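> My questions are about this predicted structure, shown below with the sequence.
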Amino acid sequence: MLESLHVKNLALIDEQEITFTEGMNILTGETGAGKSILIGSVNLALGAKAGKDYIRTGADYALVELIFSLNDQQCSQIREMDLPIEEDKTLILQRKITPGRSICRANGESISAGQLKNLAGCLLDMYGQHEHQSLLKPAAYKKMLDDYIGEKVVKLKTALKDRLAQYRKYVEELENQNSDETVRTREAKLLAFEIEEIENAALNPEEDEQVEKRYRRLVNAKRMKETVYMVHGLTGYENEGSAGLTVGHALREIKTLRDFDEDIAPLIGQLTDIDDLLNDFNRSMAQYEDSLEFDEEEFVELEDRLNTLNHLKDKYGDTIASVLKAGEEKQEELDKLNNYEAYMSGLREKINERKQEILTLCGQISKLRKKASGPLTKKLKEAMVDLNFLDVEFSISVEEQEEDFSADGYDKVDFLISTNPGEELRPLWQIASGGELSRIMLAFKTVFADKDETDTLVFDEIDTGISGKTAWKVSEKLGRLARNHQIICITHLAQIAAMADTHFMIEKNIVKDRTVTSIREISADESLGELARLLGSGKLTQAVLNNAREMQETARKVKEE
């Protein structure tokens, strides 16, 4: 259920918050007051395209926030999307729109446009004033029928989609075969060479990591040995200019001064210590140098092997496992070319097998559709009669077209209708008027709502093209829906507004020289006055008020039935 809507800096709305209730939430207001902005804000929060033009002039951003209390089915669906849900089953959906981008969050966690689209589908069902146009698209009829059937057809269509993908893969493979024997021979020679190249390398799946690790160790060992050798020479007593020879020479020279000045003795002692330390260091370096192992022959072998592995990975894959897999695939291709006729025969057999499986699944789906078409026809006809189609005839046609199969099966589904006595049934998309389509769509909504786990249904001016008794029928139908669903309905008709459990007024005012749209819940007395206005009275006379009061009483009785 949609608990509340918070809108800030959106078009004519400065900042508004509206708290919805269970049952029938009715929103009314003068033409141009901003009702479309309200529905638009809900659409924006649920992923509709947003642009900087939505941001109120002078503001840096626009913000829309929806708070839902979820049922168990919705919680399960949202958890499958890996989205967060509060312990109290609350979902806060927020969208912030800036000139450069928009940010969507669910319970504070950023979500993608794709996640938001999936999320919107399980939170509420929105019926806009032009949605009935979908009834003019025959492609929609099959989906409606399948939605009515439910899980059984979903499972069959999932299996059908899998078989169809395999079928198309084999067909494409068959179409891509080259009939030129010379070309096939050339391809076979190349494949044989590549297979031999991979096989001769005698690869091990984990070999590249092992070789690289050993190679890096030997490379470092070689560098360390070279450095240690150089340091040993620089600090030793053998090479000209080495530290050992230089210090030894300096020590011999300074000792000649002992006979001339006794005070030089400490300096001689210090230099002697340096000579001793350098001598000890040089011996230690010699021992460390002897401890370093470097096998030149092994290093060359590893370097050659590494070059071979890298060459194969550059040519056939990023890893040894990929190279080996490429070798297996090339062997399969070579086997196909060496046994070309058998391969082609097997491929055609697979195509025929998959086609038969597809036709079987399509047949099972068709059987379900034909079985469901009867009960659905009855329910839809009853719903249309409730909406003042007194002489309506309705039928669902399911026609098999075996050679025209797809992921939806091979049926052509059509909705046939006659709204006038004596007229033959004809496709719905050919004959229904705009006002009729609106009521027919509402009939569909009421039938499918009984199967729907979505708590909230939003209707945006579904009263287009209806009035009088028909308007009452629509009102009654919405009232019945509101028993088990939260209904949010924008309307211009008093008959529908009279059914309100909670009534909101949408108004447009001038505040500080700027136009501002506001939304507020109105009292019972104000609701009575608004009904009188919707009845077309420019002046609230007692007679008009009595009419509005009688309308409210009639609506109350309908809801109590």
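Received it, and whenever you're ready, just let me know what you need.

> alpha carbons only for contacts and neighbour counts from here, please
Fine.

> for the stretch 301-450 of the chain, what spans make up the helices?
For the stretch 301-450 of the chain, applying DSSP state H, counting those that start in this stretch gives helices covering 320-338, 340-386, 428-431, 434-449.

> Buried deepest among the ones you listed, which one?
helix 434-449 (a mean of 20; mean count of other C-alpha atoms under 10 Å).

> Tabulate the helices of the stretch 301-450 of the chain in JSON lines, adding columns for distance to Asn220.
Listed next are the helices of the stretch 301-450 of the chain as JSON lines, based on distance: least, C-alpha to C-alpha, whole Å:
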{"stretch": "helix 320-338", "distance to Asn220": "25"}
{"stretch": "helix 340-386", "distance to Asn220": "53"}
{"stretch": "helix 428-431", "distance to Asn220": "79"}
{"stretch": "helix 434-449", "distance to Asn220": "73"}
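
> List the contacts of the residue nearest the centre of the chain.
Geometric centre of the chain, nearest residue: Gly114, 2.9 Å, by C-alpha atoms, centre = their mean. By C-alpha atoms under 8 Å, 6 or more residues apart in numbering, no residues touch Gly114.

> Look at it and give its secondary structure.
Secondary structure state of Gly114, per DSSP: H, G, I helix; E, B strand; the rest coil, is helix.

> separation between it and Gln486?
26 Å (C-alpha to C-alpha, to the nearest Å).

> Over to Asn107?
22 Å.

> Between those two, tell me which one has more neighbours.
A direct count of neighbours by other C-alpha atoms under 10 Å for Asn107 and Gln486 places Gln486 higher, at 23 against 16.

> The more buried one is in contact with Glu453, isn't it?
No. Applying C-alpha atoms under 8 Å, one finds Gln486 not in contact with Glu453, separated by 11.7 Å.

> Give me the buried positions along stretch 455-471.
455-464, 466, 470-471 (16 or more other C-alpha atoms under 10 Å).

> Give me the subset of those residues that lies in strands.
Thr456, Leu457, Val458, Phe459, Asp460 (DSSP state E).

> surely the first one meets Leu124?
Yes. Applying C-alpha under 8 Å, one finds Thr456 in contact with Leu124, separated by 4.8 Å.

> and the next element down the chain from the helix or strand containing Lys225?
In the assignment (DSSP states H and E), Lys225 maps to helix 207-235. Downstream of helix 207-235, the next assigned helix or strand under DSSP H and E is helix 243-255.

> on contacts alone, who are the packing partners of that following helix?
helix 207-235, helix 265-291 (3 or more C-alpha pairs under 8 Å, 6 or more residues apart in numbering; DSSP states H and E).

> Got another one to weigh against that:
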Amino acid sequence: MLAELSIKNFAIIEALSLSFEKGLTVLTGETGAGKSIIIDAIQLLSGGRGSSEYVRFGENKAEIEGLFFVDGQHKAIKKLEELGIESSEGMIVLQRNISHTGKSVCRINNKLVTLGILREIGGTLIDIHGQHEHQDLMQSENHVTLLDEYGKTLIYPALQEYRKLYNKFNQLNKQRKHLSENEQKIAHRLDLIQYQLKEITEANLMNNEDEQLSEEKAKLSNFEKLFESIGSAYEALSQDNKGLDWVGHAMAFLDGVSELDGELQNIHEAITNSFYVLEDATSQLRDKLDHLEYNPSRLDEIEERLNEINMLKRKYGDSIESILEYAAGIEEEIETLSNREKHISELEKELKDTAAALQLEGKNLRAIRKKVADSLVEHIHAELKSLYMDKTTFAVQFTPLETNQANVNFSKNGIDQIEFFISTNPGEPLKPLTKTASGGELSRIMLALKTIFSNQQGITSIIFDEVDTGVSGRVAQAMAEKIQQLSITSQVFCITHLPQVAAIADSHLYISKEITNDNRTVTHVTKLSENEKVKEVARMISGVEMTKLTKQHAKELIKLASKNKSSS
């Protein structure tokens, strides 16, 4: 559940700190008071799109922080463990700061994360349903996603296999298209890459050659310094009364007395070992001096070769390895383009085989989806019945995709167009949901879907932003009871204008705004007592004018809601 929410300098909210409880929390208030702004802040915590417009005028940044409590088996905890983010006692803190320039900084449990990770974790904790989701339901292309979400344990494995083949088919199609381009374009491409391969091949590159040449160049460029330093080091060790002689003397002095003292024996061994090590090093220095040779022409050769390598790097890659990889790639392409007809024939055969396999996978996916669709229809009918849509018939229609210009009759989602159909009156034929459902019907259908999905998703907090739009009377009461039932297993927040929903809430927050002395608008949130709740519900019933009768009606509504809750 979402236990604490802190908001600073966000839109018309200056500073707000809220504590939430389990069950159903409603947010009410006049239009424009800032109810949806609070939901916008929570949405940003779940990885929603940010904007500099959210930052309160005159401030540098907006700050939002939410504390969630989950059990140890919640998938958010498992995801955090995979990311190496610690969480103690099921506590998850999401933070989002948005600067006046629009830049976002995201943290989880005080660790910096990307917006993508915040969205991934937030998506397991918060599910926000607003009026705009009616628009999603009104777009038929989204219906397949809803069906797949409902039956994901059965559908997703089959969909994954289908998409593997679909991606392969697209790749093969792309290759065939490339090879089937006009002769002139192919000839130009072939001439270009043949020239490039010849240029790289004639350079006779070797891995790490540039590094070895640069090292040799450094030696030749600093020959005088090297020669003097090595010579001086050799003389310091080898000449009479120099390094080796004095170390030899020390070794000889201790040779006769080391057996008399155990500590001296260790020192004698160390000096002896050092002598032989220095003697070997002196020999190596002498060999180095004997082989040192200054060759100005070699330095010119190195410069020329490095220039050639650098020119190839600018054209074909940032290293010799990448240049050689590029050469291998165009060599393969040359072979393919030179034998174009043969490769086109092979590709067409492979395309045909892949299309046949894809069709089989598509039919398998269709069969699984139809089985899931039957279950979804049955489930939705049960939910709609409790929302006074018992005469409504809901169906999921599968229409095979038509063959397009490329002679293809499948998409990334399968071989069918999937669309929800509905008939709200007996005797009326089924028609597309997107063309026939009213606003109130869409609200109830979406609530039915949310009720079904919430039991499967394990979402910690569900937020409804005016989902009760377009309903009243007994339908409003039924929706209130349905939302309250959801709050038994998940924490639910609901922005509402319906007194039935407000009456059944476990916690009631009233949102208001005022103009301050410095002519700024500030939002306030007040947790209502029982008496204050009665007044607010009465206001929602009557509008502006409140009478004793509306107060009595409000009390009866709250009493009835309490009775319904205790019996559920």
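All right, it came through fine. What you see is a predicted model, and the numbers here were worked out from it, not measured in a lab.

> one step back: could you name the helices and strands sitting against the helix holding Lys225 of structure 1?
helix 243-255, helix 265-291, helix 296-316.

> Name the residues of it that are buried.
207-208, 211-212, 215, 218, 221-222, 224-225, 228-229, 232-235.

> Mind picking the one among the residues you listed that's closest to Leu27 of structure 1?
Asp208 (69.8 Å; C-alpha to C-alpha).

> just checking, the closest one touches Arg305?
No. Assessed by C-alpha under 8 Å, Asp208 of structure 1 is found out of contact with Arg305, at 9.1 Å.

> contacting residues for Asn509 of structure 1?
Per C-alpha under 8 Å, 6+ apart, neighbours of Asn509 of structure 1: Thr515, Val516, Thr517, Ser518.

> what about the third one, how many neighbours?
It stands for Thr517 of structure 1. Thr517 of structure 1, neighbours per other C-alpha under 10 Å, totals 23.

> Roughly how far does it sit from Val511 of structure 1?
10 Å.

> can you check the last one too?
Between Ser518 of structure 1 and Val511 of structure 1 the computed distance is 11 Å (C-alpha to C-alpha).

> Who has more neighbours out of these two?
Ser518 (21 against 9).

> Map the more buried one across to structure 2 for me.
By TM-score structural alignment, Ser518 of structure 1 lines up with His524 in structure 2.

> which residue packs closest to its match, ignoring adjacent ones?
Nearest residue to His524 of structure 2, sequence neighbours excluded (C-alpha to C-alpha, 6 or more residues apart in numbering): Ser512, at 5.3 Å.

> Centre of the chain to stretch 340-359 of structure 2, how far?
35 Å (C-alpha atoms, centre = their mean, to the nearest Å).

> can you pull the contacts of Ser395 of structure 1?
Applying C-alpha under 8 Å, 6+ apart, we find Ser395 of structure 1 in contact with Thr377, Phe415, Leu416, Ile417, Leu425.

> Could you report the distance from it to Gly374 of structure 1?
On the measure of C-alpha to C-alpha, Ser395 of structure 1 and Gly374 of structure 1 end up 8 Å apart.

> Tell me how many other residues crowd Thr491 of structure 1.
Neighbours of Thr491 of structure 1 (other C-alpha under 10 Å): 21.

> Check whether it really touches Val458, as I assumed.
No. When contacts are counted by C-alpha under 8 Å, Thr491 of structure 1 is not listed as touching Val458 (11.3 Å).

> circling back: my read is that the match of Ser518 of structure 1 contacts Lys513, right?
Yes. Contact criterion C-alpha under 8 Å: His524 of structure 2 and Lys513 qualify, at 5.8 Å.

> what's the counterpart of the residue nearest to His524 of structure 2 in structure 1?
For Ser512 of structure 2, the residue aligned by TM-score structural alignment is Glu507.

> Wasn't its match part of a strand?
Yes. Per three-state DSSP, Glu507 of structure 1 lies within a strand segment.

> what are the ranges of the helices in the stretch 1-150 of structure 1?
35-45, 72-80, 113-123, 139-149.

> still on that earlier bit, quick one: which of the ones in strands among the buried residues of stretch 455-471 of structure 1 is nearest to Arg439 of structure 1?
Phe459 (12.1 Å).

> Distance of the counterpart of that closest one in structure 2 relative to Thr25 of structure 2?
Aligning on TM-score structural alignment places Phe459 of structure 1 opposite Phe464 in structure 2. Using C-alpha to C-alpha, we find Phe464 of structure 2 at a distance of 10 Å from Thr25 of structure 2.

> and for the two, which residues touch both?
Val492, Phe493, Cys494.

> Highest neighbour count among the residues you listed?
Result: Val492 is most packed of these (other C-alpha under 10 Å), 29 neighbours.

> those helices in the stretch 151-300 of structure 2, which residues are they?
Under DSSP H, counting those that start in this stretch, the stretch 151-300 of structure 2 gives helices at 152-179, 183-203, 209-221, 223-238, 243-255, 262-291, 296-316.

> Quick one: closest of these to Glu481 of structure 2.
helix 152-179 (27.8 Å).

> average offset between the closest one and structure 1?
Mean deviation of helix 152-179 of structure 2 relative to structure 1 after superposition (mean C-alpha distance after the TM-score superposition for structure 1): 2.7 Å.

> hmm, back to that, for the helices and strands packed on helix 207-235 of structure 1, which one sits closest to Glu17 of structure 1?
helix 296-316 (61.2 Å).

> starting at the chain centroid, how far to stretch 177-188 of structure 2?
The answer for stretch 177-188 of structure 2 is 39 Å, by C-alpha atoms, centre = their mean.

> Can you pull out the residues in contact with that stretch?
Under C-alpha under 8 Å, 6+ apart, the answer for stretch 177-188 of structure 2 is Leu337, Arg340, Ile344.

> Isn't the last one up against Lys174?
Right, the one you point to is Ile344 of structure 2. No. Ile344 of structure 2 is beyond contact range of Lys174, at 11.4 Å (criterion: C-alpha under 8 Å).

> where do the contact lists of those two overlap?
Common neighbours of Ile344 of structure 2 and Lys174, counting by C-alpha under 8 Å, 6+ apart, are absent.

> in stretch 5-22 of structure 2, what's buried?
Per 16+ other C-alpha under 10 Å, stretch 5-22 of structure 2 contains these buried residues: 5-16, 20, 22.

> can you list these in TSV and add distance to Asp40 of structure 2?
Output for the buried residues of stretch 5-22 of structure 2, formatted as TSV (distance: C-alpha to C-alpha, whole Å):
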residue	distance to Asp40 of structure 2
Leu5	12
Ser6	13
Ile7	11
Lys8	13
Asn9	13
Phe10	10
Ala11	10
Ile12	12
Ile13	12
Glu14	15
Ala15	15
Leu16	14
Phe20	17
Lys22	21
